[in-house]
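> Sequence plus predicted model, see below.
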Amino acid sequence: MGQGVVISDSLVQDYCCVRSQSEWLVRSLSPEDMMVQSCPEASPAKWHLAHTTWFFETFLLREASPDYRPFHPDFLWLFNSYYNAVSDQPEKKLRAVFSRPSLAEILAYRRHVDDAMAGLLHRGLPPEMEQRVVLGLHHEQQHQELLLTDIKHAFWTNPLRPAYLDLPFEQPLSPSENLDWRQYEGGVLEIGHRGSTFCFDNELPRHPVYLQPFQLASRPVSCGEYLAFMNDGGYERPELWLSEGWQTVQSHGWRSPLYWYREEGTEEWQIFTLRGSFPFSVLEHTAVCHVSYFEADAYARWSGRRLPTEAEWEVAAAEKPVCGNLLEQNLLHPAGVSGQMFGDVWEWTVSAYLGYPGFHALPGALGEYNGKFMANQMVLRGGSCVTPQTHIRASYRNFFPTATRWQFSGIRLAS
């Protein structure tokens, strides 16, 4: 590996903060809550705690610490997500059947790895391995967001629909600002990560793109605006939908965003959130979320607009500060939509998730992190109300299949 270098105190502090944040997020969950896997796309909270620990054990301790002794020999494959170059792994949809190891054993696993990582960090690491530590922290922040989206879906499927955070919203949340259109001249511009700070491999290389002049909405679409689409027959008009989208709507019986429902015998919509269920009137002015790419595209067609490309989105966000309703605000739901480009909802773009010109995945097993998913996915930008603030940036590329709705995904229009 070469001569080790002294690790900065800030990296040690970042490691401790990110690792403790994950355990703080599950503080209100029971062991039974942490076993639930309510759909094949989700994972149990207990698995998130174990897998993020597996990452540091597999890619740091096993490679850079010769005297390290693994916590359990079977954890190498048991908590592997999709790294085929490392080992086989259990089928994802079966993660909820792992009643053993127990939650206590998973927490002991985290302490075991954290103790070993503390020793490794204080001994010093070469730059390549230090970057793996940073990658592991951002990986864990991704799973913090996934943990919250997964527990929301788990509580939604529970007949009691319990609240993750039993605190009311202000009644109602702040009203939306008027929707304005921001003008951009276009031309030959650059996108992709710049500078020496951390980024994922899929944000590179920085490269030129040509954009026609365009307009971007000053804020995301609100729940009230989306309801107008629904009331105008949006889910019954096939001319608004892509062919596969219309088939998906029909096969799944979609008539509203995920987590919208009406009690029997009532007309007002209710919206389920991580804080429990609330009348539509409380959340009318917040950004609509939990819509698929198909729904976002259909709404854009209905409105006479379109979704932005990811290059347009990044150009518009490039000079904006990373602030807004992110995880640290602890609202856990989109706020009253405003002019921020970050937070509230991940915003669907019309861009397919592909490698940039000249893209090269990381070498070895870590090359499976992003590159092998570059098919049948669309790019989302901007982060959400459950994205850690230190995890998001203008060049960040999230990606999901077109029918995904359990993520905090919403709509910003372009023209």
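Happy to help now that I have it.
> rest of the way, CA atoms for contacts and neighbours
Fine.
> Can you list the neighbours in contact with stretch 8-24?
Stretch 8-24 is contacted from outside by 49, 118, 121, 134, 137, 140-141, 144, using Cα atoms under 8 Å, 6 or more residues apart in numbering.
> swap in stretch 230-240?
Against stretch 230-240 from outside (Cα under 8 Å, 6+ apart): 246, 249, 254-256, 298-299, 301-302.
> I'd guessed residue 343 sits against residue 390; true?
No - between residue 343 and residue 390 there is no contact under Cα atoms under 8 Å: 11.7 Å.
> Quick check: neighbours shared by the two?
Common neighbours of residue 343 and residue 390 (Cα under 8 Å, 6+ apart) do not exist.
> still on that earlier bit, quick check on the contacts of stretch 8-24: which are buried?
Neighbour counting over the contacts of stretch 8-24 (16 or more other Cα atoms under 10 Å) leaves 49, 121, 134, 137, 140-141, 144 as the buried ones.
> Among these, which pair sits farthest apart?
121 and 144 (22.7 Å; Cα to Cα).
> just checking, residue 120 is part of a strand?
No - per DSSP: H, G, I helix; E, B strand; the rest coil, residue 120 lies outside any strand segment and is helix.
> Apart from its neighbours in sequence, what residue is nearest it?
residue 65 (6.9 Å; Cα to Cα, 6 or more residues apart in numbering).
> Can you flag which of the buried ones among the contacts of stretch 8-24 belong to helices?
Among the buried ones among the contacts of stretch 8-24, DSSP state H puts 49, 121, 134, 137, 140-141, 144 in helices.
> from the contacts of stretch 8-24, which two are the most distant?
Across the contacts of stretch 8-24 (Cα to Cα), the longest gap, 22.7 Å, separates 121 and 144.
> What is the distance between the helix or strand where residue 156 lies and the centre of its chain?
Per DSSP states H and E: residue 156 is located in helix 127-157. Computed by Cα atoms, centre = their mean, to the nearest Å, the chain-centroid distance of helix 127-157 equals 8 Å.
> next, the one to line up against it:
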Amino acid sequence: MTPSPAPATPNEALTLFERTRSRTDALAAPLTPEDMMLQSMEDASPAKWHLAHTTWFFEEFILKPRLPGYQSPDDRFAFLFNSYYTQAGPRHARDKRGLVSRPGGQAVRDYRAHIEDSLARLLSAARDDADDIAGLVELGCHHEMQHQELLVTDLLHGLSFNPLLPTYKDPEPLAVTEEVPLSFTRHAGGLAEIGHSGSGFAYDCESPRHQTFLHPFEIADRPVTNRDWIAFIQDGGYDDPRHWFMEGHAVAQRDGWEHPLYWWKQDDEWWTYTLRGPQPVALDAPVVHVSYYEADAYARWAGARLPTEAEHEIAFKDTPIGGNLMGDAKNTGALRPLPGPGVWGDVWEWTASDFAPYPGFRPPEGALGEYNGKFMVNQRVLRGGSCATPREQMRATYRTFFYPHQRWQMLGLRLARDVT
């Protein structure tokens, strides 16, 4: 992972830093100390750890090597709050993060304040490497934005085990909507260019920009909805192995999948658990919390397929970034999918593409080079952002990735078809 080709100025980086940290604080503000400790599975992390790890990132990669005389408030934090950067040193076991009750919440907030003061001092100094530091700060802010998304989705998973089904945000009913007919837009295919180039922030895995050949295809104008998914359930889609990869069907049978994560039937109506508590499933909102295996099975059942990431990028590269994404610190957004035909926000959309390096990709040297390159195996690319993705993160080239069995993130799908 590298800073953008045209990094922010020190003043711009400081403004972005303050805005990003403020949003994280706002996301954590409603949480009790007990909420901050929840770790419901190895894939998820406690909210307190997210706050500390994003702080460690700035300390480890900017303050320690760049600010003369810098002293950490506690050298043991380097072990506790490293995630997977092997070149940065040893780290606490990932599946034991929820057992770290000390340092407490106030100590973590003090740690954040210490780093924020130190970084502001560094950015205010006249230095020959000021632009390089600004670029690293920009990188750290985008890293923290990713953890803002993880913070709320990890929290949702943890709270879902509470029989009281507590709310994180105030309940708010969705407006009654009418079904949006499924339609497709045709694309001619041919030689196309994808990937990031030019100014503006991007992760290293979005480059180099390169050519790829696309056969003619059609892509749906809206994501698959809950209404669509219920038809799949009612037609026995979960039980019919004809639609499934063998491995996916085995996982579904082993884990008892019969519907998306967080759904249940109550008085013959589908309900779901959300960050706003339990609510009836909104029929015309995009389906969410489905794995790649489920998404691919649904697409086959529907007589379609999942788009490749190149098809997705080409189809929507000129669509302005908007829609149901996470907002600013004062209004973090709906934090649940909303009915509508948009492409940005609501749910990340599974693609048929492996998370693999683009032609010519080379990870940077050092620990920061571990950010993306080491994960380019056995994972699938998703595009489009979700209701938990900060708006500042989004661009048409943005690639996120998850393992095909994972469901706890805001994961959905959009259909594509070959043109013959």
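Thanks, I have it. Worth saying up front: this structure is predicted, and the values here are computed from it rather than measured.
> among the contacts of stretch 230-240 of the first structure, which are in helices?
246, 249, 298-299, 301-302.
> Let me see the ranges of the helices in the stretch 1-150 of the first structure.
Ranges of helices within the stretch 1-150 of the first structure are 9-25, 45-56, 62-64, 75-78, 103-123, 127-157, based on DSSP state H, counting those that start in this stretch.
> picking that back up, need the ones in helices among the buried ones among the contacts of stretch 8-24 of the first structure in JSON lines (columns: distance to residue 405 of the first structure).
What follows is those, written out as JSON lines (distance: Cα to Cα, whole Å):
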{"residue": "49", "distance to residue 405 of the first structure": "23"}
{"residue": "121", "distance to residue 405 of the first structure": "39"}
{"residue": "134", "distance to residue 405 of the first structure": "29"}
{"residue": "137", "distance to residue 405 of the first structure": "26"}
{"residue": "140", "distance to residue 405 of the first structure": "22"}
{"residue": "141", "distance to residue 405 of the first structure": "20"}
{"residue": "144", "distance to residue 405 of the first structure": "18"}
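> Of the ones in helices among the contacts of stretch 230-240 of the first structure, which is the nearest to residue 83 of the first structure?
Looking across these and measuring by Cα to Cα, the closest to residue 83 of the first structure is residue 249, at 33.0 Å.
> what do we get in the second structure for the closest one?
Counting by TM-score structural alignment, residue 249 of the first structure corresponds to residue 252 in the second structure.
> next one: residue 18 of the first structure
Looks like residue 18 of the first structure aligns to residue 20 there (TM-score structural alignment).
> how near is its match to residue 286 of the second structure?
28 Å (Cα to Cα, to the nearest Å).
> Name the residue in those two with the higher neighbour count.
Per other Cα atoms under 10 Å, whichever of residue 20 of the second structure and residue 286 has more neighbours is residue 286, with 27 against 23.
> so the more buried one makes contact with residue 342?
No - Residue 286 of the second structure is beyond contact range of residue 342, at 9.9 Å (criterion: Cα under 8 Å).
> residues shared between the contacts of the two?
Joint contacts of residue 286 of the second structure and residue 342 (Cα under 8 Å, 6+ apart) are residue 223.
> out of residue 343 and residue 390 of the first structure, which sits in the more crowded spot?
residue 343 (28 against 13).
> which one in the second structure is aligned with the more buried one?
Checking TM-score structural alignment: residue 343 of the first structure goes with residue 345.
> ok, the closest residue to residue 321 of the second structure other than its chain neighbours - how many residues close by?
Of all residues not flanking residue 321 of the second structure in the chain, residue 344 sits nearest, at 6.3 Å (Cα to Cα, 6+ apart). Using other Cα under 10 Å, residue 344 of the second structure has 26 other residues around it.
> Show where stretch 42-53 of the first structure falls in the second structure, residue numbers please.
So stretch 42-53 of the first structure is aligned with residues 44-55, judged by TM-score structural alignment.
> OK, contacts around the counterpart of residue 148 of the second structure in the first structure?
Residue 148 of the second structure maps onto residue 144 of the first structure when the alignment is built from TM-score structural alignment. Counting by Cα under 8 Å, 6+ apart, residue 144 of the first structure makes contact with 22, 25, 48, 387.
> ditto for residue 400 of the second structure
381-383.
> again with residue 284 of the second structure
So residue 284 of the second structure contacts 177-180, 225-227, 338-340 (Cα under 8 Å, 6+ apart).
> repeat for residue 78 of the second structure
With Cα under 8 Å, 6+ apart, residue 78 of the second structure has these contacts: 56, 60, 89, 91.
> Check the alignment and tell me where residue 225 of the second structure lands in the first structure.
With TM-score structural alignment as the criterion, residue 225 of the second structure pairs with residue 222.
> Hmm, that match is touching residue 280, no?
No - here residue 222 of the first structure lies out of contact with residue 280, judged by Cα under 8 Å, at a distance of 11.5 Å.
> neighbour-wise, which of these two wins?
Neighbour totals were compared for residue 222 of the first structure and residue 280, and residue 222 leads with 24 against 21 (other Cα under 10 Å).
> Can you give me every residue that contacts the spatially closest residue to that one that is not a sequence neighbour?
Spatial nearest neighbour of residue 222 of the first structure, chain neighbours left out: residue 287 (4.1 Å); criterion: Cα to Cα, 6+ apart. Counting by Cα under 8 Å, 6+ apart, residue 287 of the first structure touches 220-223, 334-337, 344-345, 410.
> Looking at the residues you listed, which is nearest residue 203 of the first structure?
Closest to residue 203 of the first structure, out of all of the contacts of residue 287 of the first structure and judged by Cα to Cα, is residue 345, at 20.0 Å.
> Distance check, the closest one against residue 403 of the first structure.
16 Å.
> So those two - more neighbours on which side?
Taking neighbours as other Cα under 10 Å, residue 345 of the first structure and residue 403 compare with residue 345 leading, 32 against 16.
> pretty sure that one contacts residue 385?
Yes - between residue 345 of the first structure and residue 385 there is a contact at 6.4 Å, judged by Cα under 8 Å.
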